[in-house]
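Visitor: Give me the fold of what follows.
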Amino acid sequence: MPLSQIEIVHQDAALLVINKPTLLLSVPGRADDNKDCLVTRLQENGYPEALIVHRLDWETSGLIVLARDADSHRELSRQFHDRETEKAYTALCWGQPELDSGRIELPLRYDPPTKPRHVVDFEQGKHALTYWRVLERFERHCRVELTPITGRSHQLRVHMLSIGHPLLGDRLYANPEALAAHERLCLHASMLSLSHPHTGERLRFDCPAPF
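Guide: This next block holds a predicted model:
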């Protein structure tokens, strides 16, 4: 499996920062036809030591970090767990929010009857918090910056849907108009900041959205 279409944003002895393309899994899926993924491509093409630290959804593009040794993996995983990393996403959302920024604090859970969807659930859901900010307004949609404080599955997609502004091209959550407005899910991990696992130096990576 080739490394084509995968941009290495940064690499050193401890870590790799990759610009993951859309429609590529972060890790292998359970089915035999879902084995092609980012970590496998890296491991089979010059980075056999690559270890996944966190994930991006199949359709989400952008910045993702992998460790190159066990100690770095342990430290980077701890930073994500303890919310010492900073992440920002760029997205296109349907409609026009009344305000220019806000916060969404709604608990989320996986919904087996509609898998792989997630839903807001005030009784069984896990705490989830997202900040959003309008970057640019167009006739029928907006470009927004999304900052997740928690890291729940599908958090940004469900939170924006919950305030009436689903992401363009979202096959799981968008209404027909928002789905038809773009050929891909318009969600991109555009900023990632973390501390280097060996030196402690604070690093920041930026990757503009392709939409």
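Visitor: Going by C-alpha atoms from here, please, whenever you check contacts or count neighbours.
Guide: Will do.
Visitor: hey, where'd the strands end up in this structure?
Guide: Using DSSP state E, the strands found in the chain span residues 7-11, 15-20, 51-52, 61-67, 86-94, 101-105, 108-110, 118-120, 129-137, 141-148, 187-195, 202-206.
Visitor: how many other residues sit next to the closest residue in space to Leu16 that isn't next to it in sequence?
Guide: Nearest residue to Leu16 in three dimensions, chain neighbours excluded: Leu66, at 5.1 Å (C-alpha to C-alpha, 6 or more residues apart in numbering). Applying other C-alpha atoms under 10 Å, we find 25 residues neighbouring Leu66.
Visitor: how close does Leu66 sit to Ile8?
Guide: Plainly put, Leu66 is 11 Å away from Ile8 if you go by C-alpha to C-alpha, to the nearest Å.
Visitor: Leu156 is in contact with Tyr173, correct?
Guide: No - using C-alpha atoms under 8 Å, Tyr173 makes no contact with Leu156, being 11.0 Å away.
Visitor: Which one of the two is surrounded by more residues?
Guide: Leu156 (26 against 20).
Visitor: Pull out the buried positions in the longest helix anywhere in the chain.
Guide: Taking DSSP state H as the criterion, the chain has its longest helix at helix 70-81. In terms of neighbour count (16 or more other C-alpha atoms under 10 Å), helix 70-81 has its buried residues at Ser72, His73, Glu75, Leu76, Ser77, Gln79, Phe80.
Visitor: another one to check against the first:
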Amino acid sequence: MWEKYVLFIDGEAIVIDKPAGLAVHPGSRTRESLEDYLHHFRFGFQRTPLPVHRLDRDTSGCLLLARNPKAHKRFQRAFEDKKVSKTYVAVLDGVPETQAGIIDMPLGKVSSAEEGWRMIHDPRGRPSVSHWKMADVRDGRAVIVFSPETGRTHQIRVHASAGLGIPISGDPVYGAGRGPMLLHALSIRVERDGKPPVEATAPLPPTFVQAGFGDVRL
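Guide: This is a model prediction of the structure:
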């Protein structure tokens, strides 16, 4: 049954379609995580594959796993050297005034006892850049394809809510939180020296279908 989550596999990499609602790593409030299931993705190897990057618990889609420690280090360097390209698709609770653009908004982390932690626009924070374009509009909600240059925590979510001024539908932290969060890691491409790239695209998840966006052309 675990094969159905696999989008790409070779001797050093696996890309899985992570379901929404499953955290990549355990935390104080999330006992269950992807780590509980990684042994199912050995597929004949003795080593358990390890995630190279993270997706938010409520974000579905492409997640890269490395099948050995050397590959894990190479893929981490690929992220650092900007040899990884990713796209995300999101449904917003409104429609931007323009069709496309670039959001250049550094982010910093804040925390309070009342609201917990979140990321905010902070001129002294870490550089964060996202390209975006509108793919469709339905019932007053826009479908946006984001192509981030950087990979900051909650980057797409904050760039939507604070950069575009319109939160992602269902976002419990930066939006109204009504319904599931409609954010999906659509594709990933990792360049490799002397080998074909690791490349995968994840189909739109059931939450998009149920919300009426399952047939959007991206």
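Visitor: TM-score of the superposed pair?
Guide: Here the TM-score for the pair of chains, by TM-score structural alignment, normalised by the length of the first structure, is 0.87; 199 aligned residues with a C-alpha RMSD of 1.9 Å.
Visitor: follow-up on the earlier one: which one among the buried residues of helix 70-81 of the first structure gets closest to Gln96 of the first structure?
Guide: Gln96 of the first structure has its nearest neighbour among the buried residues of helix 70-81 of the first structure in Phe80, at 32.2 Å by C-alpha to C-alpha.
Visitor: so who does the closest one touch?
Guide: His54 (C-alpha atoms under 8 Å, 6 or more residues apart in numbering).
Visitor: Roughly how far does it sit from Val65 of the first structure?
Guide: For Phe80 of the first structure relative to Val65 of the first structure (C-alpha to C-alpha), the value is 11 Å.
Visitor: shared neighbours of the two, which are they?
Guide: With C-alpha under 8 Å, 6+ apart, Phe80 of the first structure and Val65 have common neighbours His54.
Visitor: Next up, the contacts around Leu167 of the first structure.
Guide: Going by C-alpha under 8 Å, 6+ apart, Leu167 of the first structure touches 91-94, 157, 160-161, 173-174, 178-179, 185-187.
Visitor: got it, and His184 of the second structure?
Guide: By C-alpha under 8 Å, 6+ apart, the contact set of His184 of the second structure is Thr59, Ser60, Gly61, Tyr88, Val89, Ala90, Leu204, Pro205.
Visitor: Ser128 of the second structure contacts Met105, doesn't it?
Guide: Yes - here Ser128 of the second structure reaches Met105: they are 5.4 Å apart, a contact under C-alpha under 8 Å.
Visitor: and the aligned partner of Leu108 of the first structure in the second structure, how far is that from Val91 of the second structure?
Guide: Per TM-score structural alignment, the equivalent position to Leu108 of the first structure in the second structure is Leu107. Distance of Leu107 of the second structure to Val91 of the second structure, computed by C-alpha to C-alpha: 22 Å.
Visitor: neighbour-wise, which of these two wins?
Guide: Of the pair Leu107 of the second structure and Val91, Val91 is the one with more neighbours under other C-alpha under 10 Å, namely 29 against 24.
Visitor: so how far is Gly170 of the second structure from the more buried one?
Guide: 9 Å.
Visitor: what residues are shared contacts of those two?
Guide: By C-alpha under 8 Å, 6+ apart, the residues touching both Val91 of the second structure and Gly170 are Leu182.
Visitor: In PyMOL, select just the buried ones from the contacts of His184 of the second structure.
Guide: The buried residues among those can be selected in PyMOL (16+ other C-alpha under 10 Å) with this line:
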select buried, resi 59+60+61+88+89+90+204+205
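Visitor: Just confirm Ala20 of the second structure contacts Cys62, I think it does.
Guide: No - judged on C-alpha under 8 Å, Ala20 of the second structure makes no contact with Cys62 at a distance of 11.1 Å.
Visitor: With neighbour numbers in mind, choose between these two.
Guide: Using other C-alpha under 10 Å, the more surrounded residue of Ala20 of the second structure and Cys62 is Cys62, with 32 against 21.
Visitor: got a list of what the residue nearest to the spatial centre of the first structure touches?
Guide: Centroid check for the first structure by C-alpha atoms, centre = their mean gives Leu56 as the closest residue, at 4.2 Å. Residues in contact with Leu56 of the first structure (C-alpha under 8 Å, 6+ apart) are Leu25, Ser26, Ile64.
Visitor: Surely Leu42 of the first structure touches Asp36?
Guide: No - using C-alpha under 8 Å, Leu42 of the first structure is not in contact with Asp36; the gap is 10.6 Å.
Visitor: more crowded one of those two?
Guide: Legend: neighbour count by other C-alpha under 10 Å for Leu42 of the first structure and Asp36, higher for Leu42 (21 against 16).
Visitor: For Ile8 of the first structure, see how far away that one is.
Guide: Leu42 of the first structure sits 10 Å away from Ile8 of the first structure, going by C-alpha to C-alpha.
Visitor: Then Leu172 of the first structure?
Guide: For Leu172 of the first structure, the distance to Ile8 of the first structure (C-alpha to C-alpha) stands at 29 Å.
Visitor: more neighbours, those two?
Guide: Leu172 (18 against 14).
Visitor: need the contact list for the closest residue to the more buried one other than its chain neighbours.
Guide: Nearest non-adjacent residue to Leu172 of the first structure, counting by C-alpha to C-alpha, 6+ apart: Arg117, 6.7 Å away. Applying C-alpha under 8 Å, 6+ apart to Arg117 of the first structure gives the contacts Tyr110, Asp111, His154, Leu172, Tyr173.
Visitor: go on, Val119 of the first structure?
Guide: Leu108, Arg109, Tyr110, Asp111, Val158.
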